[in-house]
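**Q** my questions concern the predicted model and sequence given below.
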Amino acid sequence: MGGRRSDERWYRAFWDSGLLLPSVTTIIGSVSAKGGIPYWHGTEAARYAVERHDEIADLIAQGEEKRAIALIAGAPRRITAEASELGKLFHRVADAKIRNRNLPLTEDEAEAVAPFEATLDRFIEEMQPTYRWTEATLYNRRLLYAGTGDCGLELGVSLPVVMRRRLVHTFPPGELLIGDYKSGNAVYDETGAQLTGYASCSHMSLRDATNTIVEMPRVAGGVVIHIRPDGYRAHGVLITPEMRAGWEYARRWFEVQREVVSGSVGLGVRAGGFRVDDFTSIDIRVRNALALRGVSTLADLEAFGPEKLLAIKHAGPATVGTAREILAIEGREWPLGPDETTETTQERGAA
């Protein structure tokens, strides 16, 4: 299985506490093209360097080049983190408002979120939503994923969907929609995939005292509720059979990426057989020490022997085990020592 990134989110399946399900956003982050993100990262890093050029120049003059580089390179990450924290705060405020609950905030939090909350109030007044749920955990038992849906709602007014200057659909008042709040600068196409993932779920947790699980009601479509200090926009989202089929492919491709792709490209080879330095599973310090001792090919390694390998600093029993596996690729082997066993002999003993 592929390793998990720090930005991934997983949910525990309600029907099997030992089963972890990837979130909708984790799937999208894994399978989606990065688009303009690298350009944005470069632009923000450059902007930071220009705006703080005196500070950066001072650090370089003091021999602190690594620190200067870290500050410049980390600028996009800091911007993203700040926006993420504000987004999380707004979601908490929206959830509390819909549930008619008081949410204690610090003075700084209240000041930061106030313009967004005022816009949310305007959205509620003008679009007249009736909320059916808020911040619910959604599950798909067939495709094995989950996510947190911001809300399910029925608007009191119609919601036209315009694509490329053409009216393609209108959601009438009272139709159940899956809603997602966005408080960033823009709404991106990936949001359509996100809402399709939520809408395709089979079950949901009501977040009541007992976390009751019920079947997910069928939604007519989605709505992205874009909240900014200067106003709101409600973006209708069509959840078509093609979008649902595409989402299912995305879920399966996510699994292929984690379980199959990493094992699909073989080790690079050269004429004349494998070399010890082809195998990064051996500590580079050990590989360098072997090279200094004239051990290059696997034939050299076989002749070198496990005793001499263990005498090298940073090598240990695990290194010997790894070396045995590597030697076996070419049908080579080291005799077992009196205290050594293989998996095969261990299995025989257990039998």
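**A** Everything's here; your move. None of the values given here were measured: they were computed from a predicted structure.
**Q** switch to C-alpha atoms for all contacts and neighbour counts from now on
**A** Noted.
**Q** residue ranges of the helices in the stretch 51-200 of the chain, please?
**A** Assigned by DSSP state H, counting those that start in this stretch, the stretch 51-200 of the chain shows helices spanning 53-61, 65-73, 75-98, 107-127, 190-199.
**Q** deepest-packed of these, please.
**A** Among the helices of the stretch 51-200 of the chain, judged by mean count of other Cα atoms under 10 Å, the one packed with the most neighbours on average is helix 190-199 (a mean of 23).
**Q** tabulate the helices of the stretch 51-200 of the chain (JSON lines), appending distance to Val265.
**A** JSON lines is the format used below for the helices of the stretch 51-200 of the chain (distance: least, Cα to Cα, whole Å):
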{"stretch": "helix 53-61", "distance to Val265": "42"}
{"stretch": "helix 65-73", "distance to Val265": "31"}
{"stretch": "helix 75-98", "distance to Val265": "31"}
{"stretch": "helix 107-127", "distance to Val265": "48"}
{"stretch": "helix 190-199", "distance to Val265": "29"}
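**Q** can you get me a residue count around the nearest residue to Ala83 once chain neighbours are set aside?
**A** With Cα to Cα, 6 or more residues apart in numbering as the measure, Gly184 is the residue that lies nearest to Ala83, at 7.1 Å, once sequence neighbours are left out. Close neighbours of Gly184, defined as other Cα atoms under 10 Å, add up to 14.
**Q** thought Gly184 was touching Arg228?
**A** Yes. Here Gly184 lies in contact with Arg228, judged by Cα atoms under 8 Å, at a distance of 7.4 Å.
**Q** list the residues that contact the residue nearest to Ala83.
**A** Gly184 makes contact with 83, 87, 226-228 under the criterion Cα atoms under 8 Å, 6 or more residues apart in numbering.
**Q** from these, which is closest to Ala46?
**A** The shortest separation between Ala46 and any of the contacts of Gly184 is 19.0 Å, and it belongs to Ala83 (by Cα to Cα).
**Q** put this next to the previous one:
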Amino acid sequence: MDPDDGRIKVPGVTSVVGMEPKPFLVFWAAKEAANAAVENWDVVSTLVERDPAGAVDYLKNAHRRKSKAASDLGSACHDLFERLARGETIHERHIHVDLKPYARHFREFLDEVQPEFLHLEETVWSDEHAVAGSFDAIAKVDGDLVVLDWKTSKSVYESVALQLSAYRYADRIILAETGESIPMPELAGGAVLHVRPEGWSLVPVKCDREVFDTFLALRSVFEWDRDGKKSVVGKPIAQGGERATGTARRAA
């Protein structure tokens, strides 16, 4: 929602990027359901006897349970990374055991790369393209000003380029503390800090105008999915068979 006009609502960057086709997710979801059945066969077989519908729900939601667990871990890491990037001292005993390797690797990144953070966890807004989002960081790295995204996923997926391009070419940053808008600075590019339990890597990501044009195409798809498709199929002008009423036949 635009702080200058509370009536203006626009889609988020991640919602627009979500318009990109992801056929592999169908196979992944099927695999998670199959794994849940095999790994928990005793529970599932008992559930099938007592509550077949419950068994179906348990299996069909297997991918959502795994996705939520990964999302919860990612959110906790993002909060931790932001605090560390701001220079907050966090004692080891206050870090959950699951997060300790992520904290260690993020600290190593800070020590080795020495990024100079200009903005952390701020909102961007595009007046021209009516889209908003929230980036993790804008920082100077080796003299270049770049937009950074923290990722704890298994891999760095190509869709992050679309996400970073939307941040890069936004019109303004809306500062969380004051609500003031400032122009988006000119950025040299983007990168992902990929942090996993076993290590970290800083990965450059192409997020230029060409990539941004693809994001804008998805923005059009979002508009179609939300509003455009609702008005393209009209009411029947002729009907036959059992579905047709006498009134419908006369109208035809």
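**A** Sure thing, it's come through. These numbers were taken from a predicted model, which means no experiment stands behind them.
**Q** all strands of the stretch 101-250 of structure 2, in order?
**A** Here the stretch 101-250 of structure 2 has its strands, by DSSP state E, counting those that start in this stretch, at 116-126, 131-141, 144-151, 172-174, 181-183, 189-196, 199-205.
**Q** Leu159 of structure 1: which of the helices of the stretch 51-200 of structure 1 is closest?
**A** helix 107-127 (9.1 Å).
**Q** next, the angle strand 145-154 makes with that closest one.
**A** Between the axes of helix 107-127 of structure 1 and strand 145-154, defined by axes from the mean of the first three to the mean of the last three Cα atoms, to 10 degrees, the angle is 50 degrees.
**Q** residues contacting helix 107-127 of structure 1, please?
**A** Contacting residues not belonging to helix 107-127 of structure 1 are listed as 86, 89-90, 93-94, 155-157, 183, 227-232 [Cα under 8 Å, 6+ apart].
**Q** roughly how far does Gly197 of structure 1 sit from Ala328 of structure 1?
**A** With distances taken as Cα to Cα, to the nearest Å, Gly197 of structure 1 is found 46 Å from Ala328 of structure 1.
**Q** cool, and Gly349 of structure 1?
**A** Relative to Ala328 of structure 1, Gly349 of structure 1 is positioned 22 Å away (criterion: Cα to Cα).
**Q** more neighbours, the two?
**A** Counted by other Cα under 10 Å, Gly349 of structure 1 and Ala328 do not tie: Ala328 has more neighbours, with 12 against 8.
**Q** the helix or strand containing the more buried one: which residues count as buried?
**A** Take DSSP states H and E as the rule and Ala328 of structure 1 turns out to sit in helix 317-329. When neighbours are counted by 16 or more other Cα atoms under 10 Å, the buried residues of helix 317-329 of structure 1 are found to be 319-320, 323-324, 326-327.
**Q** closest one to Ala146 of structure 1 among the helices of the stretch 51-200 of structure 1?
**A** Nearest to Ala146 of structure 1, of those and by Cα to Cα, is helix 190-199 at 7.9 Å.
**Q** so where is that closest one in structure 2?
**A** For helix 190-199 of structure 1, the aligned range in structure 2 is residues 159-168, judged by TM-score structural alignment.
**Q** next: stretch 229-241 of structure 1.
**A** Correspondence between stretch 229-241 of structure 1 and structure 2 is established over residues 197-209, with TM-score structural alignment as the criterion.
**Q** give the buried residues for the matching stretch.
**A** In terms of neighbour count (16+ other Cα under 10 Å), stretch 197-209 of structure 2 has its buried residues at 200, 205-208.
**Q** would CSV of these with distance to Leu47 of structure 2 be doable?
**A** Output for the buried residues of stretch 197-209 of structure 2, formatted as CSV (distance: Cα to Cα, whole Å):
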residue, distance to Leu47 of structure 2
Trp200, 42
Val205, 46
Lys206, 49
Cys207, 48
Asp208, 52
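**Q** return the member of those nearest to Met19 of structure 2.
**A** The closest of those to Met19 of structure 2 turns out to be Cys207 (Cα to Cα; 17.7 Å).
**Q** give me the spatial nearest neighbour of that closest one, chain neighbours excluded.
**A** Nearest residue to Cys207 of structure 2, sequence neighbours excluded (Cα to Cα, 6+ apart): Ser165, at 4.5 Å.
**Q** can you pull the contacts of that neighbour?
**A** By Cα under 8 Å, 6+ apart, Ser165 of structure 2 lies in contact with 190, 207-209, 211-212, 215.
**Q** same thing but 10 Å
**A** The contact partners of Ser165 of structure 2, taken as Cα atoms under 10 Å, 6 or more residues apart in numbering, are 13, 147, 189-190, 205-216.
**Q** next: Pro183 of structure 2.
**A** Going by Cα under 10 Å, 6+ apart, Pro183 of structure 2 touches 124-125, 170-174.
**Q** repeat that for Ala238 of structure 2.
**A** Remark: with contacts taken as Cα under 10 Å, 6+ apart, Ala238 of structure 2 is in contact with 244, 248-252.
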